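Participant: the sequence and its predicted three-dimensional model are supplied below.
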Amino acid sequence: MRESDPGTERKCLEILRILGESREPMGAKHLSERMAEQGFILSDRAVQYYLHHLDEVGFTKKIGNRGRVLTKLGMAESESALVGDRIGFVIAKLERLAFRSTFNPDTCTGDVAYNLSFVRNDDLDRVRQSFDEVISSKLGFFNTYAESENDPRIPKDHTGIITVCSITMDGIFQHHGIPVRMAYGGCLNHTGGTPARFLHLIGYRGTTLDPLQLFISAGMPSIGEYMQTKNGVCLANIRNIPQGAVQSAEEIMASMRKNGFHLPAAVGSGILGIPHEPYQSSIIIYSGMNLVGRAYESGIRIKTEIGAGTLPIARILSG
């Protein structure tokens, strides 16, 4: 890919990859949806811009009004592109947001990292219902969310929903001198309302995709079933901290609970099927992506940018 801007090259390579996996031509709208699943939030117009560039360099061609397909040159370029370019991108983005988070759990002030979901206005009431159900079941990370219509990233006829990203907790730990490492995203099975064991784990440092979005798109969680029967699969993240820091971490989490955070699901070493690491304890946190997962289970089309930025906690509390 002969592009001087690494960001543009990354997006173009992702478009080539998606087109290469499709048996039919794809248009900008469908490509935009697929790009969002991989963490690239682009408007249809932005995708059109990249498609025109790919047409010019001979990697794609337009098939009438049906969309684009790869040319032979585009296939060769896609196959030669190194997937290693995207390994670690997800966790690097989240760790940057953790550092920028300034939330104080004692005063409930400061900035938190957030996720931004895009919902069609026609689906907004159903999404609110899904989100509220998950929050009532204490399967989310935080007990409320906010809505936005003014963010330039939000498409026309859509509403943005802002939820607190759990990477905020990593920032709090870091500011209190606790080393923390986001280790896995996983599908946590429950029996009788109690966490039983993880059925699937994906390490954040060895993936090109966000693990939780991957699980949602694959239909692996059964959040609605859990809420009805207390048996089911929910999404959770696993962080590792030194065993000697567990007491300090517990005190911080107690302060967070007083301010509306739902945590932890469990704390321990080698628990719930998690690989044991010497001198490390795991903190399991229910992810705010359970809200999105429940909406997805209900048949609602929803895009989410995980780690969309940071903003004052007061903005979310104000709705």
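Facilitator: The structure has been received and is ready for your questions. Numbers count the residues shown, from 1 in each chain.

Participant: alpha carbons only for contacts and neighbour counts from here, please
Facilitator: Will do.

Participant: quick one, helices of this structure?
Facilitator: For the chain, the helices defined by DSSP state H cover 6-21, 28-37, 44-56, 72-80, 89-100, 124-136, 167-175, 211-217, 223-229, 246-258, 289-297, 313-317.

Participant: can you give me the distance of Glu33 to Pro179?
Facilitator: Per CA to CA, to the nearest Å, Glu33 is found 36 Å from Pro179.

Participant: give me the more crowded residue out of the two.
Facilitator: Neighbours around Glu33 and Pro179, counted as other CA atoms under 10 Å, are more numerous at Glu33. The numbers are 18 against 14.

Participant: comparison target, given below:
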Amino acid sequence: MHAPLKFTNHRIEEYALKVTYRPEDDTGKIIYNLSLIESRDLEFALSIMKEAHKRGITISDRLLVAGPGGQVAGYTVPDGRHAVCTMCSITLDALLLQRGIPASPIGGGIVEVDGRVAQRFTSMILYRDTTLDPLEVLISQEATSILDVMRHGKGNILANIRECHMEAEQLLGTVLDELSAIGFSGILDVGAPNVPLLGVPVSPQYIGVAMVGGTNAMAAVREAGKPVVTRALKGLIDIREMDYLDDY
């Protein structure tokens, strides 16, 4: 008997419950994305990642790099390739849950940026309606212009949105400030109760929280003409296995 289809919102909820990451201690497991690049493109990819982080369109400066034959959570990197693992932005949902703020994931899409300020979602794939990761789909459709955002402040980036109950608004602000202070970046915008955020409606008595996608940097590498295969929401990995961008 075949296993039933599992929609992305359920995958997110399952992973969020398994995250044990404690940013203040730098311990525990996070959700990660895995991208495969050609080994010869590694230095170029790292330079793009550093620039993307400097411009605020990544969520963390943590990464894991594994060469040909290396192992990443049981996956063997093929010959001629390097694996680059980054923190998935859905880790934020898990961190909110740990602090008593349940977050309902809405979807992933493309956000228009102008003057380095997020303007609106121009496309959206709802997590409840797909078994694929929306940002993977949008990367394959070449719908981004992340390099333009990095260099000129105008273009399209990957992002996602979730909603939290308005009763948690004050606590949400406190938690997001705490996470920002310890290096968890990439919050695009936080909405007001019952008000659409970046053009996306929220449920009654809820507020939206939009965040950059964890795959933006590797999507930018792909925009530059380098072969990249990305698998978002790849699984869980111990944060202590990851290095810092400044280590490279």
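Facilitator: Received the coordinates, thanks. From a predicted model like this one, the values you see are computed outputs, not experimental measurements.

Participant: deepest-packed of the helices of structure 1, please.
Facilitator: Per-stretch averages of neighbours, counted by mean count of other CA atoms under 10 Å, single out helix 289-297 among the helices of structure 1, with a mean of 24.

Participant: which residues does the residue most central in space within structure 2 contact?
Facilitator: By CA atoms, centre = their mean, structure 2 has its centre lying nearest to Gly214, at 2.5 Å. Applying CA atoms under 8 Å, 6 or more residues apart in numbering to Gly214 of structure 2 gives the contacts 33, 58-59, 86-89.

Participant: if you set the cut-off to 6 Å instead, what comes out?
Facilitator: Gly214 of structure 2 makes contact with 58, 88-89 under the criterion CA atoms under 6 Å, 6 or more residues apart in numbering.

Participant: do Gly20 of structure 1 as well
Facilitator: Per CA under 6 Å, 6+ apart, neighbours of Gly20 of structure 1: none.

Participant: and for Thr144 of structure 1?
Facilitator: Here Thr144 of structure 1 is in contact with no residue (CA under 6 Å, 6+ apart).

Participant: aligned partner of it in structure 2?
Facilitator: Counting by TM-score structural alignment, Thr144 of structure 1 lines up with Arg62 in structure 2.

Participant: quick check: the aligned residue for Phe198 of structure 1 in structure 2?
Facilitator: Under the alignment (TM-score structural alignment), Phe198 of structure 1 maps onto Phe121 of structure 2.

Participant: no no, His262 of structure 1
Facilitator: That one, His262 of structure 1, aligns with Ser185 by TM-score structural alignment.

Participant: number of residues surrounding its match?
Facilitator: 22.

Participant: for Lys226 of structure 2, see how far away it is.
Facilitator: From Ser185 of structure 2 to Lys226 of structure 2 the distance is 26 Å (CA to CA).

Participant: and Arg99 of structure 2, by the same measure?
Facilitator: For Arg99 of structure 2 relative to Lys226 of structure 2 (CA to CA), the value is 40 Å.

Participant: these two: which has the busier surroundings?
Facilitator: Using other CA under 10 Å as the criterion, Arg99 of structure 2 and Lys226 rank with Lys226 on top: 16 against 11.

Participant: so what does that one match up with in structure 1?
Facilitator: Match for Lys226 of structure 2 (TM-score structural alignment): Ile300.

Participant: related to what we said a few turns ago, which stretch among the helices of structure 1 comes nearest Asp157 of structure 1?
Facilitator: With CA to CA as the criterion, Asp157 of structure 1 lies closest to helix 124-136 of these, at 10.6 Å.

Participant: now the closest one on structure 2. Mean distance?
Facilitator: Compared with structure 2 after fitting, helix 124-136 of structure 1 deviates on average by 1.5 Å (mean CA distance after the TM-score superposition for structure 1).

Participant: surely Lys230 of structure 1 touches Gly192?
Facilitator: Yes - Lys230 of structure 1 lies in contact with Gly192 (CA atoms under 6 Å); the separation is 5.0 Å.

Participant: quick check: stretch 223-243 of structure 1 aligns to which part of structure 2?
Facilitator: So stretch 223-243 of structure 1 sits over residues 146-166 in structure 2, by TM-score structural alignment.

Participant: just to revisit the earlier point, quick one: residues contacting the closest residue to the match of His262 of structure 1 other than its chain neighbours.
Facilitator: Distance criterion CA to CA, 6 or more residues apart in numbering; nearest residue to Ser185 of structure 2, sequence neighbours excluded, is Ile59 at 4.5 Å. Residues counted as contacts of Ile59 of structure 2 (CA under 6 Å, 6+ apart) are 184-186.

Participant: next: Asp170 of structure 1.
Facilitator: Asp170 of structure 1 sits next to Ala98 when contact means CA under 6 Å, 6+ apart.

Participant: tell me how far the alignment partner in structure 2 of it lies from Pro102 of structure 2.
Facilitator: Under the alignment defined by TM-score structural alignment, Asp170 of structure 1 corresponds to Asp93 in structure 2. Separation of Asp93 of structure 2 from Pro102 of structure 2 (CA to CA) stands at 8 Å.

Participant: so Leu311 of structure 1 touches Asp111, yeah?
Facilitator: Yes - look at Leu311 of structure 1 against Asp111 with CA under 6 Å: they come within range, at 5.0 Å.
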